[in-house]
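# I need the structure of the sequence given here:
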Amino acid sequence: MKILITGAAGFIGMHAALVLLARGEEVVGIDNLNDYYDPNLKLARLERLKPYPNFRFIKLDVADRAGIEALFATEKFERVIHLAAQAGVRYSLINPQAYVESNVVGFTNILEGCRHNAVQHLVYASSSSVYGGNEKMPFSEADSVDHPVSLYAATKKANELMAHTYSHLFGLPTTGLRFFTVYGPWGRPDMALFLFTKAILEGRAIDVFNYGKMQRDFTYVDDIVEGVIRVLDRPAEPDPDFDPQAPNPGTSRAPFRVFNIGNQGPVELMSYIEAIEKALGCKATKNLLPLQPGDVPATSADVSALTAWTGFKPGMKVEEGVKRFVEWYRNYFAV
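Just a heads-up that it's a prediction; the model follows:
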């Protein structure tokens, strides 16, 4: 198949591309290589993809309407994995326009590209952050997600609504994946694992929000990619059991699906830090702070729908996943 991956220089994008290239797919990757975090890390990820003759990279921003139109018209992709987005909850409080441009305008351009060029299936990244202020655990796709607590979450919820509209009006199969706190080698420098590891090795204190009482369903990147590709291989279909009298937000009469993809085992932040300390062989100095605006105290994924659809259930233990990240970090930065 000929597959487009947006955000191909990103954390998940690079890992997904590697798996698809290894199985012989033709992959075109796009990324705007912005400086939200160090572009050198993005370029280093792309270096890992360059040896594959079935990979091409094009520097392009998803918010570039004319550029995306031309890309789709020229390339005629069969399937699309849309991972490009302005990420991060806290940054959305500082620069909301970046989220509207990338996550709303950019997603519209991708939907239009798929609609007008007979794309067989669009798989896109949503986020556990759409559950917002919900407190019923674990989070289920059947739950209402109408109370986001950050603009980032609101844009991801908007993506799901926009995807449903295109599935309904144009028969475009779309599948949204609500990622739960992804971590692992080549991860983002703005995420806790990267920040904590860097600070501990440099002898600096780490900022521990909500006084360490946060719980997260940490999900290893290989499990995320396995879920993405299994879903890609099974395009969304209309749900024959969909009941408009009691609608399930995760399915539809249209070829539309939304799935959680998480590790089904929330871990306390303090336990996560202990795993980092163990992998590094040194203790952290902790700066305990209150919950930050836009953050939620806990996340937990019900992945039964994903498992029923694909036969897959994430399962990487946090201790092993953190160990693999630390090994990569020490090697990459030679520390």
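
# please count neighbours and contacts with C-alpha atoms only from this point.
Noted.

# show me where the stretch 151-300 of the chain has helices.
Ranges of helices within the stretch 151-300 of the chain are 151-170, 192-201, 221-232, 269-280, based on DSSP state H, counting those that start in this stretch.

# switch the ones you listed over to JSON lines; also include mean neighbour count.
Listed next are these as JSON lines, based on neighbours: other Cα atoms under 10 Å:
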{"stretch": "helix 151-170", "mean neighbour count": "21"}
{"stretch": "helix 192-201", "mean neighbour count": "19"}
{"stretch": "helix 221-232", "mean neighbour count": "21"}
{"stretch": "helix 269-280", "mean neighbour count": "19"}
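
# for Val27, find the nearest of these.
Among those, helix 221-232 comes nearest to Val27, with 13.0 Å by Cα to Cα.

# which residues does the closest one contact?
For helix 221-232, the surrounding residues in contact (Cα atoms under 8 Å, 6 or more residues apart in numbering) are 12, 15-16, 20, 79, 81, 121-123, 175, 177, 179, 182-185, 261-262, 309-310, 312, 314-316.

# and the residues you listed, which are buried?
Neighbour-count burial (16 or more other Cα atoms under 10 Å) is assigned, among the contacts of helix 221-232, to 12, 15-16, 20, 79, 81, 121-123, 175, 177, 179, 182-185, 261-262, 310, 312, 314, 316.

# to compare against the first, here's the next sequence to fold:
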Amino acid sequence: MTVLVTGAAGFIGFHLVNALLDRGERVVGVDNFIHFYDPALKQARVQALLKRDDFSFHDLDVGDPKALAALFEGYASIDRVLHMAGQPGVRRSITHPWEFIRSNIDGQLAMVEAVRQLPDFKHLVFASSSSVYGDSKEVPFSLDNRADRPRSLYAASKRAAEHIAATYSHLYGIPTTGLRFFTVYGPWGRPDMAALLFIDAVMRGNKLWLFNGGNLKRDFTYIDDIVAGVLAALDRPPAKDREGLPYAIYNLGNHRTVDVRDFVKVVEAACGKPAKVEDAPMQPGDVHVTYADISASTRDLGFMPRTPIEEGIPRTVEWYKRYYGVD
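Next up is the predicted model:
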């Protein structure tokens, strides 16, 4: 049988496709190369994947229900989906709100509408975000925490996607798992996120802007740990909950917070260069802390992150030097 991975040209999707192929799965990947960051990086990921056997790729917008339905018709063997596609970016959601509705809400609806038509479908796993917790003061972020006060449209769109998936699970019995990711970083990472932004600034001798004067804490999670968690979720479709829904939500994070200024020190050590730090005000839509309670994902999925930033950041720096040719 076959796994569909949406957002296959993206950071997490790329690593998931590789991991699935490594364990002998047949994989269909889709992406529409949204120009949120340099599309050359996305193209490079896809070109690397296309060198592997048992992988096929389609340039497709998951927000287009007809195109998505046609894809499933062309691959009758698809029985599981890792729906990683979506528009990321807290600050961009303030300036480009319609992109987030199209990708994160229309795309989610198109996906659940498509899979509900499949007679032997096994499991839909989709990407959510720690952003749904807003600027919660209850830490670590537990699944019992409130998630109804988003600080950005990005967060609101991800929470809406969770509700859409839960509704379809209830109506049609679709086995569905949502995964709330916490600040994922690593090789082939998104250049708009802190790890690559900081590494790039230090390596090139540019200013490194620390929002809120660096008085922020993040639950930085290495990509290999995230991949292990996603695959564990994929292999364990949820049992019916107390309301009879085969639906579950989990946090996937490192279960520890790191002060952003301490994170900069680890980046400096890995790069072998000092950072030119400049303080900046808190950004609209941002939050002060992210911190994952992973007790449920450890209990049900065996999820146990193993990579501290002291290991993950040097690996990311080495990839950065090779890919960008900067030393």
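
# tm score of chain vs chain?
Scored against TM-score structural alignment, normalised by the length of structure 2, the superposed chains reach a TM-score of 0.97; 324 aligned residues with a Cα RMSD of 0.9 Å.

# rewinding a little: redo the helices of the stretch 151-300 of structure 1 as CSV? Include distance to Ser140 of structure 1.
Shown next, in CSV, are the helices of the stretch 151-300 of structure 1 (distance: least, Cα to Cα, whole Å):
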stretch, distance to Ser140 of structure 1
helix 151-170, 14
helix 192-201, 25
helix 221-232, 17
helix 269-280, 22
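
# would you mind saying which of these lies nearest Arg48 of structure 1?
helix 221-232 (15.9 Å).

# corresponding residues in structure 2 for the closest one?
The alignment of helix 221-232 of structure 1 onto structure 2 (TM-score structural alignment) covers residues 223-234.

# how big's the offset between the matching stretch and structure 1?
For stretch 223-234 of structure 2, the mean deviation from structure 1 after alignment is 0.4 Å (mean Cα distance after the TM-score superposition for structure 1).

# against Arg115 of structure 1, how distant is the closest residue to Thr108 of structure 1 other than its chain neighbours?
Spatial nearest neighbour of Thr108 of structure 1, chain neighbours left out: Met162 (7.7 Å); criterion: Cα to Cα, 6 or more residues apart in numbering. As judged by Cα to Cα, to the nearest Å, Met162 of structure 1 and Arg115 of structure 1 stand 12 Å apart.

# Glu318 of structure 2 matches what in structure 1?
Counting by TM-score structural alignment, Glu318 of structure 2 corresponds to Glu327 in structure 1.

# what helix or strand is its match on?
Using DSSP states H and E, Glu327 of structure 1 sits within helix 318-333.

# elements contacting that helix?
strand 182-183, helix 269-280 (3 or more Cα pairs under 8 Å, 6 or more residues apart in numbering; DSSP states H and E).

# could you dump those into CSV with distance to Val231 of structure 1 added?
Below are those laid out as CSV (distance: least, Cα to Cα, whole Å):
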stretch, distance to Val231 of structure 1
strand 182-183, 17
helix 269-280, 29
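
# Tyr99 of structure 1 is nearest to which of the ones you listed?
Proximity to Tyr99 of structure 1 (Cα to Cα) singles out strand 182-183 among those, at 19.4 Å.

# which residue numbers in structure 2 go with that closest one?
Going by TM-score structural alignment: strand 182-183 of structure 1 matches residues 184-185.

# strands along the stretch 51-200 of structure 1, start to end?
Applying DSSP state E, counting those that start in this stretch to the stretch 51-200 of structure 1 gives strands spanning 55-59, 79-82, 121-127, 174-179, 182-183.

# can I get those in TSV including distance to Pro290 of structure 1?
Output for the strands of the stretch 51-200 of structure 1, formatted as TSV (distance: least, Cα to Cα, whole Å):
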stretch	distance to Pro290 of structure 1
strand 55-59	40
strand 79-82	34
strand 121-127	23
strand 174-179	25
strand 182-183	23
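
# what's the closest of the ones you listed to Tyr166 of structure 1?
With Cα to Cα, the closest approach to Tyr166 of structure 1 among the strands of the stretch 51-200 of structure 1 belongs to strand 174-179: 8.3 Å.

# aligned counterpart of the residue nearest to Thr108 of structure 1 in structure 2, please.
Per TM-score structural alignment, Met162 of structure 1 is aligned with Ile164.

# repeat for Phe259 of structure 1
In structure 2, the residue equivalent to Phe259 of structure 1 is Tyr250, according to TM-score structural alignment.

# give me the number of residues near its match?
Per other Cα atoms under 10 Å, the neighbour tally for Tyr250 of structure 2 reads 24.

# what's near enough to touch it?
Tyr250 of structure 2 makes contact with Leu143, Thr177, Gly178, Leu179, Arg180, Ile294, Ala296, Ser297, according to Cα under 8 Å, 6+ apart.

# can you give me the end-to-end distance of stretch 174-183 of structure 1?
End-to-end for stretch 174-183 of structure 1, by Cα to Cα: 25 Å.

# neighbouring contacts of that stretch?
Under Cα under 8 Å, 6+ apart, the answer for stretch 174-183 of structure 1 is 121-128, 160, 163-164, 167, 193, 216-221, 224, 228, 231, 235-236, 255-263, 299-301, 321-322, 325.

# one more: stretch 70-86 of structure 1?
By Cα under 8 Å, 6+ apart, stretch 70-86 of structure 1 touches 1-8, 10, 12-13, 31, 62, 98-99, 102-103, 110, 113-114, 117-125, 232.

# just the ones of those in helices?
Residues of those located in helices (DSSP state H): Ile12, Gly13, Ala98, Tyr99, Ile110, Gly113, Cys114, Leu232.

# any idea which of the residues you listed is closest to Glu47 of structure 1?
Of all these, Glu47 of structure 1 sits closest to Gly13, with 13.1 Å by Cα to Cα.

# next up, the contacts around that closest one.
Taking Cα under 8 Å, 6+ apart as the criterion, Gly13 of structure 1 is in contact with Ile5, Thr6, Gly7, Leu83.

# distance of the closest residue in space to Val105 of structure 1 that isn't next to it in sequence relative to Gly184 of structure 1?
Leaving aside its sequence neighbours, Val105 of structure 1 sits nearest to Ala63 (Cα to Cα, 6+ apart; 5.8 Å). Separation of Ala63 of structure 1 from Gly184 of structure 1 (Cα to Cα) stands at 28 Å.

# equivalent analysis for Arg79 of structure 1, please.
Relative to Gly184 of structure 1, Arg79 of structure 1 is positioned 26 Å away (Cα to Cα).

# I'm done for today, thanks for sticking with me.
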